[in-house]
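>>> Okay, structure incoming, though there's no sequence with it:
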C-alpha cells in the first residue's frame, strides 16, 4: 500500500506534526509513504523517517496559477501511482480534486477544524471517507454540509507516548527554573497567541488574591499578525501588577519539560477547539488540565477527575478551577491517554479507514 498525504507546507503546526507522525508509522508498518507539499522545515524529517517528499506548490491560493499547479500535481501522482490520496487542507483539497479527475484514485480527507462554512471549505467533505478529529467536528460537518453519516469517521488525534514521557533526570526542569526565573508553581498555556485564545481572561484570573502563589507561563508566539494583541496583554499585565508572575517564553520546540513542571495546562480559548492536542500531551506527563466547556475538550476532560471544564469566558469559574488544582487526580492520567488517545490507536484508526476505500488487492 502506497499512501500520499497532501498539505500546504511542512513547517510547525498540529497538522504538520500529525503528517510527520503518520508518515513515520506507515513506514514502520511496512507501507510506502509519500508527502506532497510546497516544502518546509520538516521535509528532512519525512525523509529521515523513510518517507518520500514531493515538492509541488499546493499552498498558494492564487487562482491564476491553479490549473498549472493542478496539472503538475497530476503528473507527479501519475508517475508514482499511489494506492490512496489523503488530503489534509483546503487548497490541497481543491488542487487534488482537479488533478484526480482523470486519475480517479481513492480519496480520504481529514477535517481538522471548525472552518468557515462555505463552498471553499466544502471541498474537505468530498472524500470517499471523511475523517473527523472529534465527534464535535463530525457533528459540525454533518450539520452544515449534509454529509452522509456512512462516509464520516471519527479518529481522535494521538500522542506519541515515547516522546511525551517523564524523565528521571531533573536537569531539564532545573534548567527551566533557572533560565526563566520561575520561583513559584506555575500553570502553562501553550500555543499561538491570538485574541481567540482568551489569555486576557487567564491574566485577569491570576490577579485574584487566592492565586497569589501561582505564576503563568505562556509558551507561544503572536507572530506579525497579532502583535497588537500581544501588546494589549503586556498592558493588562502591567495594570494588574503581574509583571513578575506572567512569563512569555516564546515558541518551544520541546514542550515536554514545560508540561512536566506545570501544575496544570490551561486552555481558555473563546472558540471551540477541534480537539485539544496540548491537553492529551500534558496528561501523558501526568499533568492535569483546565479547559473551556466546549469543542474537543468535552471528549478529553472528565470534569473534576483528570481536569476541570469551565464556562468559556467565565473568570470566576476559572479562578475556582485554578484554586482547586491540587484536588485533581494525576496518578492515572498517562494510562488514560494510552487507552484512549495514543498515537498507535490513531494510526490504527486511520488505517482502518484506508482499508474501507481501497480495493482488497491494495491492502
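On my side now, so go ahead. Here the structure is a predicted model, which means the values were calculated and not measured. Residues are numbered from 1 along each chain as shown.
>>> use CA for all of it now, contacts and neighbours both
Will do.
>>> Quick one: the helices in the stretch 51-200 of the chain, in order.
Here the stretch 51-200 of the chain has its helices, by DSSP state H, counting those that start in this stretch, at 66-80, 90-103, 119-122, 135-145, 171-180, 199-206.
>>> what comes into contact with whichever helix or strand comes after the last one?
Along the chain past helix 199-206, the next helix or strand (assigned with DSSP states H and E) turns out to be strand 215-219. Contacting residues not belonging to strand 215-219 are listed as 184-191, 203, 206, 245-252 [C-alpha atoms under 8 Å, 6 or more residues apart in numbering].
>>> Which of these fall in strands?
With DSSP state E as the criterion, strands contain 186, 187, 188, 189, 190, 246, 247, 248 from among those.
>>> that older thread, out of the helices of the stretch 51-200 of the chain, which comes closest to residue 5?
Comparison of those against residue 5 by C-alpha to C-alpha identifies helix 90-103 as nearest, at 9.8 Å.
>>> Could you give me the buried positions within the closest one?
Across helix 90-103, burial judged by 16 or more other C-alpha atoms under 10 Å covers 90, 91, 92, 93, 94, 95, 96, 97, 98, 99, 100.
>>> that older thread, show the buried residues in the contacts of strand 215-219.
Among the contacts of strand 215-219, the ones that count as buried by 16+ other C-alpha under 10 Å are 186-191, 203, 206, 245-247, 250-251.
>>> tell me the two of those residues that are most distant?
Within the buried ones among the contacts of strand 215-219, two members stand farthest from each other by C-alpha to C-alpha: 206 and 251, at 21.8 Å.
>>> Let me know how buried residue 80 is, in neighbour terms.
11 (other C-alpha atoms under 10 Å).
>>> same check, this time on residue 166
Residues within reach of residue 166, counting by other C-alpha under 10 Å, total 17.
>>> now do residue 228
Residue 228 has 12 neighbours, counted by other C-alpha under 10 Å.
>>> For it, pull up the helix or strand it's in.
helix 227-239.
>>> give me every residue that touches residue 304.
For residue 304, the contact set (C-alpha under 8 Å, 6+ apart) comprises residue 328.
>>> again with the one 5 residues further on
Going by C-alpha under 8 Å, 6+ apart, residue 309 touches 290, 291, 292, 293, 297, 298, 301, 303.
>>> can you tell me which of the residues you listed are in strands?
290, 291, 292.
>>> now the residues you listed in a markdown table, with distance to residue 312 and neighbour count?
Listed next are the ones in strands among the contacts of residue 309 as a markdown table, based on distance: C-alpha to C-alpha, whole Å; neighbours: other C-alpha atoms under 10 Å:
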| residue | distance to residue 312 | neighbour count |
| --- | --- | --- |
| 290 | 11 | 26 |
| 291 | 8 | 28 |
| 292 | 5 | 25 |
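>>> Next one for the comparison:
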C-alpha cells in the first residue's frame, strides 16, 4: 500500500522487551518503511530494539513505561517537540500510560491520534474507567479481536464506526516449518536438557511467568495425571519471570512438592520460538484471565501444532475446538488434566492432522502482511477524514 508522500509514523509503547503489543509495533514499523515512510518508536527500549533498527525503524528513548504523572507530563512535552521536529504525520499509542502523553502531544500539534486496545482493561471504579478511556479519545480505536471490540463498545459507548477490528498477524516467513533447520531444534533440545529420542509427548506453554498465564493450573493438572501413573508427557514453561522471582519460586516449590521436576521444566526466555514449537508436539494457553487475542495460540498453529487453550477471550476465535485444538474451562485443573490426557492419547497421526488444519487456517486468517495492510489502511482513513 502506498503512503502519502513524506509520511512519518510515531508509535508510543512502554518497552520493547517482549509481548504481543511490542511485536505488532515492530511489524507495523517495518510495513511503513517498506511502503516508503518513516517509522519512529518512542519507548524505553529493550531486547527488541535491535530488530526495529534492522527493519529500518528509529528508536527515540523515552521513559514511556512510567505512570508517574510528572513523567507523563514531561513525556508529552518531549513528544510534542519530536512531532514538530520530525514532521510526524500520525501518532499511534499502544498502552494507556504513554497514551496520555501521546494524546496530549498529538492535540498540541494538531496531529491525528490512533490507539490500539491490546488488552481488555477492567474498571472497578469511575477513575479507572476514565484512565482506560484515554485509548478511545483519538480519531480511531483499533481492537485486536472481535472480543476486544465488543468490550470497547460496551465499556465506552463509542459509535461503532470509531472502533475497527484488526486481528494480530503472524510472521509466516518466520513461523514456517519449512524454514526451520533441524540444527535449530537440536540446539534448543540440548539447551533445555531433553535427551534425543525422548518418547514423551512434549507440551509447550510459551509466555512470561505471571499468574494469569495459568502455570499453576497446569502443574496441578499434571500432578493429577502423575497420580494415575502417567508420565508420558513433558511440559515446558518458556518465558521470562521479568523480575517476578517470588512467583517463579512458588512454581518451583509447587513442582517439587508434586515430585514433577522431571516432568515440568521452567526453561526461561526463548529467542527461537519457531524451533520451540517444532520441538514440541502441542502448545497450551491456560490463561486464567481472557486474552484479548492470544498470539501464543496462533503462532504454534502456523507451525502445524494443535493448541489446548482456555475457553474465553480471543482464543475462542483462534482455536476451533476439536478441529485445530481443544478448548478447556479456565482454571479448572481436573478439566485440564482430562484435556491433556485427550491430547496425548490422540497420538501423532491425529495431532498431525489437526496441526495441518490449524496451519491452513492460521495462514488464511492471521497473516502479518494482512494485519499491516489493514493498519495502514486505517491510517489512510484517518488522514483523509482529517483532510
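That came in fine, so what should we check first? Everything quoted here is computed from the prediction, not taken from an experiment.
>>> Can you list the buried residues in the helix holding residue 228 of the first structure?
For helix 227-239 of the first structure, the neighbour count (16+ other C-alpha under 10 Å) marks 230, 233, 234, 236, 237 as buried.
>>> quick one, what contacts the third one?
It refers to residue 234 of the first structure. For residue 234 of the first structure, no contacting residues are found, by C-alpha under 8 Å, 6+ apart.
>>> ditto for the fourth one
Residues near residue 236 of the first structure by C-alpha under 8 Å, 6+ apart: 200, 203.
>>> ok, the alignment partner in the second structure of it to residue 265 of the second structure distance?
Aligned by TM-score structural alignment, residue 236 of the first structure pairs with residue 254 of the second structure. Between residue 254 of the second structure and residue 265 of the second structure the distance is 12 Å, computed by C-alpha to C-alpha, to the nearest Å.
>>> Also residue 83 of the second structure?
From residue 83 of the second structure across to residue 265 of the second structure, the span is 47 Å (C-alpha to C-alpha).
>>> repeat for residue 239 of the second structure
The spacing between residue 239 of the second structure and residue 265 of the second structure, counted by C-alpha to C-alpha, is 11 Å.
>>> same thing with residue 43 of the second structure?
Relative to residue 265 of the second structure, residue 43 of the second structure is positioned 33 Å away (C-alpha to C-alpha).
>>> Tell me which residue of the second structure matches up with residue 161 of the first structure.
In the second structure, residue 161 of the first structure lines up with residue 172, judged by TM-score structural alignment.
>>> number of nearby residues for the nearest residue to that match once chain neighbours are set aside?
Excluding the flanking residues, the one nearest residue 172 of the second structure by C-alpha to C-alpha, 6 or more residues apart in numbering is residue 367, at 6.6 Å. Using other C-alpha under 10 Å, residue 367 of the second structure has 18 other residues around it.
>>> again with the one 4 residues further on
The number of residues packed near residue 371 of the second structure is 23, by other C-alpha under 10 Å.
>>> Burial check on the aligned partner of residue 114 of the first structure in the second structure, number of neighbours?
Under the alignment (TM-score structural alignment), residue 114 of the first structure pairs with residue 120 in the second structure. Around residue 120 of the second structure there are 22 other residues, counting by other C-alpha under 10 Å.
>>> do residue 221 of the second structure as well
With neighbours defined by other C-alpha under 10 Å, the count for residue 221 of the second structure comes to 22.
>>> Over to residue 17 of the first structure?
Neighbour count for residue 17 of the first structure, taken as other C-alpha under 10 Å: 14.
>>> can you tell me how far the alignment partner in the second structure of it sits from residue 168 of the second structure?
Aligned counterpart of residue 17 of the first structure in the second structure: residue 23 (TM-score structural alignment). Counting by C-alpha to C-alpha, the separation of residue 23 of the second structure from residue 168 of the second structure is 9 Å.
>>> for residue 40 of the second structure, same thing?
20 Å.
>>> Could you pull up the residues touching residue 221 of the first structure?
Residue 221 of the first structure makes contact with 191, 192, 193, 250, 251, according to C-alpha under 8 Å, 6+ apart.
>>> Repeat the analysis, applying 7 Å as the threshold.
By C-alpha atoms under 7 Å, 6 or more residues apart in numbering, residue 221 of the first structure lies in contact with 192, 193, 250, 251.
>>> With residue 12 of the second structure instead?
Taking C-alpha under 7 Å, 6+ apart as the criterion, residue 12 of the second structure is in contact with 41, 42, 43, 92, 93, 94, 98, 102.
>>> Please list which of those residues are preserved in the first structure.
Here is what carries over to the first structure from the contacts of residue 12 of the second structure, by both residues aligned by TM-score structural alignment, their matches' C-alpha atoms under 7 Å: 41, 42, 43, 92, 93, 94, 98.
>>> between those, which is closest to residue 136 of the second structure?
Nearest to residue 136 of the second structure among these is residue 93, at 10.6 Å by C-alpha to C-alpha.
>>> Could you pull up the residues touching the aligned residue in the first structure for that closest one?
The equivalent of residue 93 of the second structure in the first structure is residue 87 (alignment by TM-score structural alignment). By C-alpha under 7 Å, 6+ apart, residue 87 of the first structure lies in contact with 5, 6, 7, 93, 108, 109, 110.
>>> got a list of what the third one touches?
What it means is residue 7 of the first structure. 36, 37, 87, 88, 89, 92.
>>> Inside strands: which ones of these?
Using DSSP E to define strands, the subset of the contacts of residue 7 of the first structure located there is 36, 37, 87.
>>> How many neighbouring residues does the counterpart of the first one in the second structure have?
Going back to what we said before, that points to residue 36 of the first structure. Alignment note: residue 36 of the first structure maps to residue 42 in the second structure; criterion TM-score structural alignment. Counted by other C-alpha under 10 Å, the residues lying close to residue 42 of the second structure total 25.
>>> quick one: residue 42 of the second structure from residue 264 of the second structure, how far?
For residue 42 of the second structure, the distance to residue 264 of the second structure equals 39 Å [C-alpha to C-alpha].
>>> one step back: wait, the match of residue 114 of the first structure sits on residue 292?
Yes - counting by C-alpha atoms under 7 Å, residue 120 of the second structure touches residue 292, with 6.0 Å between them.
>>> Mutual contacts of these two, please.
Among the neighbours of residue 120 of the second structure, those also in contact with residue 292 (C-alpha under 7 Å, 6+ apart) are residue 148.
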